[in-house]
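Peer 1: Model the following, please.
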Amino acid sequence: MTYLTLDEVLAVHEKMLLIGGGREGVHDFTLLHSAIERPKASFAGKSLYPTIWLKAAALIHSLIKNHPFEDGNKRTAYFSTMRFLRNNGYEVVASSKEVVNFAVRIDIKNLKLTEIARWFKSHSKNL
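Peer 2: Here you go, the predicted model:
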């Protein structure tokens, strides 16, 4: 399993701001680090997120809900998670409208990780 680094997520964030605009800056590095590390979490030697879909769900959920950046949190969260999945052999296939609705639902509707994981699984294909 290949996980994202802080530098990779920061690069995605920078690109999102260049494309879509917004205020630069990290609001809270502790929350950013926590979000990036969450997919790796384990207890008593067992992964808390044993599938790639749950790991992707944990990543996007934490990046959106932690709001570590001054702006562009949902965009950065989604595209960072797409990069994570691509690095591990999957590609997300969804329209721009589906992506926006999905990210907003995670933020506002407090989707469960299993619901988020199910969305990624149903909208992904092997590379």
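
Peer 1: Every contact and neighbour count from this point should use C-alpha atoms.
Peer 2: OK.

Peer 1: Could you pull out the helices in the protein for me?
Peer 2: For the chain, helices defined by DSSP state H occupy the ranges 6-20, 29-37, 52-66, 73-87, 96-109, 113-122.

Peer 1: Which positions in the fifth one come out as buried?
Peer 2: To tie it back to what came earlier, the one meant is helix 96-109. If you call a residue buried by 16 or more other C-alpha atoms under 10 Å, then helix 96-109 has these buried ones: 99, 102-103, 106-107.

Peer 1: What is the nearest of those residues to residue 51?
Peer 2: Nearest to residue 51, judged by C-alpha to C-alpha, of these is residue 106 at 19.1 Å.

Peer 1: taking the helices of the chain together, which one is wrapped up most tightly?
Peer 2: helix 52-66 (a mean of 24; mean count of other C-alpha atoms under 10 Å).

Peer 1: Please provide the structure for the following sequence as well, for comparison with the first:
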Amino acid sequence: MRYLTADELIAINSRLAIRAGQQPGINNSEQLGKVIAVPQSNAYDQNLREMVANKTGFLMEAIIAGKPFVNMNLQTAAIAVATLADLNDYELTFTNDELVDLVDRVDKDQVEATDLFAIFNGHLKQK
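Peer 2: Below you'll find the predicted structure:
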């Protein structure tokens, strides 16, 4: 399983912020470290697909809840989970509207972190 590094996550956020005409930056470096560690924690996944489904959910929730960046945290979460899936030879099958809606619902605490596995598992396609 390939995980995103802190540098890769910072690059995603910086690119998004600059495109939006905003100043990129880290809001909380300790929180960024936690965001990187969460998906890497051991779980009892049976296969790579389950690992990718779990880890993408964990990563999305960690970025949105932790808000490690000065801005663009929600957008960073969306791009980061798609990138994590891609790095492991999967693609997300959400439409743009579905992914935006999911990010919004996670941000508003309308989705339990434990439900994210089923949501992502239903939207993964092996390349």
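
Peer 1: Any idea what the TM-score is?
Peer 2: Here the superposed chains carry a TM-score of 0.87, computed using TM-score structural alignment, normalised by the length of structure 1; 122 aligned residues with a C-alpha RMSD of 1.5 Å.

Peer 1: before we move on, the earlier item: closest one to residue 6 of structure 1 out of the buried residues of helix 96-109 of structure 1, please.
Peer 2: The closest of those to residue 6 of structure 1 turns out to be residue 103 (C-alpha to C-alpha; 20.8 Å).

Peer 1: which residues touch the closest residue to the closest one other than its chain neighbours?
Peer 2: Counting by C-alpha to C-alpha, 6 or more residues apart in numbering, the nearest residue to residue 103 of structure 1 once its immediate chain neighbours are dropped is residue 74, at 6.1 Å. For residue 74 of structure 1, the contact set (C-alpha atoms under 8 Å, 6 or more residues apart in numbering) comprises 63-64, 103-104.

Peer 1: try residue 70 of structure 1
Peer 2: With C-alpha under 8 Å, 6+ apart, residue 70 of structure 1 has these contacts: 23-27.

Peer 1: how about structure 2, which residue sits the furthest from its center?
Peer 2: residue 21 (22.3 Å; C-alpha atoms, centre = their mean).

Peer 1: Residue 11 of structure 2 versus that one, what's the distance?
Peer 2: Distance from residue 21 of structure 2 to residue 11 of structure 2, counting by C-alpha to C-alpha, to the nearest Å: 15 Å.

Peer 1: that older thread, for the contacts of residue 74 of structure 1, could you give me JSON lines that also reports distance to residue 7 of structure 1?
Peer 2: Output for the contacts of residue 74 of structure 1, formatted as JSON lines (distance: C-alpha to C-alpha, whole Å):
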{"residue": "63", "distance to residue 7 of structure 1": "14"}
{"residue": "64", "distance to residue 7 of structure 1": "18"}
{"residue": "103", "distance to residue 7 of structure 1": "22"}
{"residue": "104", "distance to residue 7 of structure 1": "25"}
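
Peer 1: Please identify which of the residues you listed is nearest to residue 80 of structure 1.
Peer 2: Nearest to residue 80 of structure 1 among these, with distances taken as C-alpha to C-alpha, is residue 63, at 9.0 Å.

Peer 1: Fine by me, thanks again.
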